[in-house]
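Sequence first, predicted model second:
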Amino acid sequence: MNKKLQMATLGGGCFWCTEAVFQEIKGVEKVVSGYAGGNVPGEPTYREICSGLTGHAEVIQITFDANIISYEDILVIFMTTHDPTTLNQQGADRGTQYRSVIFYHDENQRRVATEVLKQIQDYYEDKIVTELSALPIFYKATQEHQNFYRENTEQGYCSFVIEPKLTKLRKLHADKLA
């Protein structure tokens, strides 16, 4: 069967967390950490992003085989492995760079995302605040931010922040794991 490669661009707080989640999903070919959605010219640096002044969000860009996993399933996993009800915050990470955001690549993705957001709302007491926007320019983060969890599992952040998200992923979406 020929691969049917598509892309999704998502921000759910720190990109290290969302990257680690999607690297475990069957049908995901590649996950790249980066930034999108800012309002300053030029390619931003990690330090500039962390200031919260550029308007960029930490995001991941996922390349996936739609013959194995659907865009809808990607979004359901995304929406259930971070808190989409906290504005500009995931856990202790605070600022617009940590906002929950879906950057759609085309009109079909916008429609699917709108529907998923409506359906998922029933599972949360608080209102979902996930931003839904057309994909602007995506900037790839530097190499030290790629594959962060896999290369730094001994770090405290990985143990205390990322591993609980992976545990939740494995519990809720065992059928989607690689």
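Perfect, thanks for sending it.

Please make it C-alpha for all contacts and neighbour counts, starting now.
Will do.

now the strands for this protein?
In the chain, the segments counted as strands under DSSP state E are 5-12, 28-36, 57-65, 89-90, 93-94, 100-104, 131-134, 139-140.

need those in TSV with mean neighbour count and distance to Y157, can you?
Putting the strands of the chain into TSV (neighbours: other CA atoms under 10 Å; distance: least, CA to CA, whole Å) gives the following:
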stretch	mean neighbour count	distance to Y157
strand 5-12	23	16
strand 28-36	23	17
strand 57-65	26	16
strand 89-90	20	13
strand 93-94	15	11
strand 100-104	25	19
strand 131-134	15	26
strand 139-140	20	22
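
before we go on, here's another structure to hold up against the first:
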Amino acid sequence: MELQNTMEKATFAGGCFWCTEAVFLELKGVKSVGSGYIGGHTLNPTYAEICNGNTGHAEAIEIVFDPNEISFGELLEVFFATHDPTTLNRQGNDIGTQYRSEIFYHSEMQKEISKAYISLMTEENTFDAPIVTQISPVSTFYKAEEYHNNYYNQNKLQGYCSYVITPKMEKLKKVFKDKLK
């Protein structure tokens, strides 16, 4: 008996999309990851427009995954472990609303799992400061310009990649080795 196509989508904003894309591309069950912009008011925004912080969009990734191989909850676990969900509109030196922490849910189940996960982390004092990650319904996801796709893997020696993304990748390999491809 052949399995039905059960692919699902998850959309996360966790700062620079080069960082989040690189992390999620490594996970078993993740079929594709695309960088883009979501949650703003400008139609067809460009990277240059996003960078000024005036469009309202967040840099985000859209993940296509097989829930038979990796659950939405497992994706959340990796999401929260690989960015700082306690800094409002900031990830490290990247500052602005485009670098906010936000989950854009595709179903009521994703919304409820996200709320429960944040509640559990809050209850367990997982972080030293309150979690500021927003939970919003998915809206139009605009794909980023082509050169943003697979950016880390194509530019590992670039300064930002080696100083910001490589340490995240090392943490991923240490903490989530059982979830890697």
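Yes, it's here. Computed from a predicted structure; not experimentally measured.

Tell me which of the strands of structure 1 sits nearest to T153 of structure 1.
Closest approach to T153 of structure 1 among the strands of structure 1 is made by strand 28-36 (16.9 Å; CA to CA).

So which bit of structure 2 is that closest one matched to?
The counterpart of strand 28-36 of structure 1 in structure 2, using TM-score structural alignment, spans residues 30-38.

Likewise for stretch 102-118 of structure 1?
With TM-score structural alignment as the criterion, stretch 102-118 of structure 1 aligns to 103-119.

Just give me the match in structure 1 for V164 of structure 2.
In structure 1, V164 of structure 2 lands on V161 (TM-score structural alignment).

Next up, the contacts around the nearest residue to its match once chain neighbours are set aside.
Distances taken as CA to CA, 6 or more residues apart in numbering place C17 nearest to V161 of structure 1, at 7.6 Å, with adjacent residues excluded. Contact analysis of C17 of structure 1 by CA atoms under 8 Å, 6 or more residues apart in numbering lists 149, 161-162, 165.

And C17 of structure 1? What does it align with in structure 2?
In structure 2, the residue matched to C17 of structure 1 (TM-score structural alignment) is C19.

first to last residue in stretch 103-114 of structure 2, what's the distance?
Chord length of stretch 103-114 of structure 2, first to last residue, is 8 Å (CA to CA, to the nearest Å).

Just the buried positions in it, please.
Neighbour counts over stretch 103-114 of structure 2 (16 or more other CA atoms under 10 Å) mark 103-106, 110-111, 113-114 as buried.

what separates that stretch from the chain centre, distance-wise?
Centroid displacement of stretch 103-114 of structure 2 relative to its chain, using CA atoms, centre = their mean, to the nearest Å, is 14 Å.

By residue count, tell me the biggest helix in structure 1.
What stands out as the longest helix in structure 1, according to DSSP state H, is helix 107-121.

quick check: angle from that one to strand 100-104?
150 degrees (axes from the mean of the first three to the mean of the last three CA atoms, to 10 degrees).

Average separation of the match of strand 28-36 of structure 1 from the aligned part of structure 1, please.
Its aligned residues in structure 1 lie a mean 0.2 Å from stretch 30-38 of structure 2 after superposition (mean CA distance after the TM-score superposition for structure 1).

what's that stretch in contact with?
Counting by CA under 8 Å, 6+ apart, 17-18, 21, 24-25, 45, 50, 57-66, 70, 139-145, 148-149 sit against stretch 30-38 of structure 2.

at 6 Å what do you get?
Here stretch 30-38 of structure 2 makes contact (CA atoms under 6 Å, 6 or more residues apart in numbering) with 17, 57-65, 141-144.
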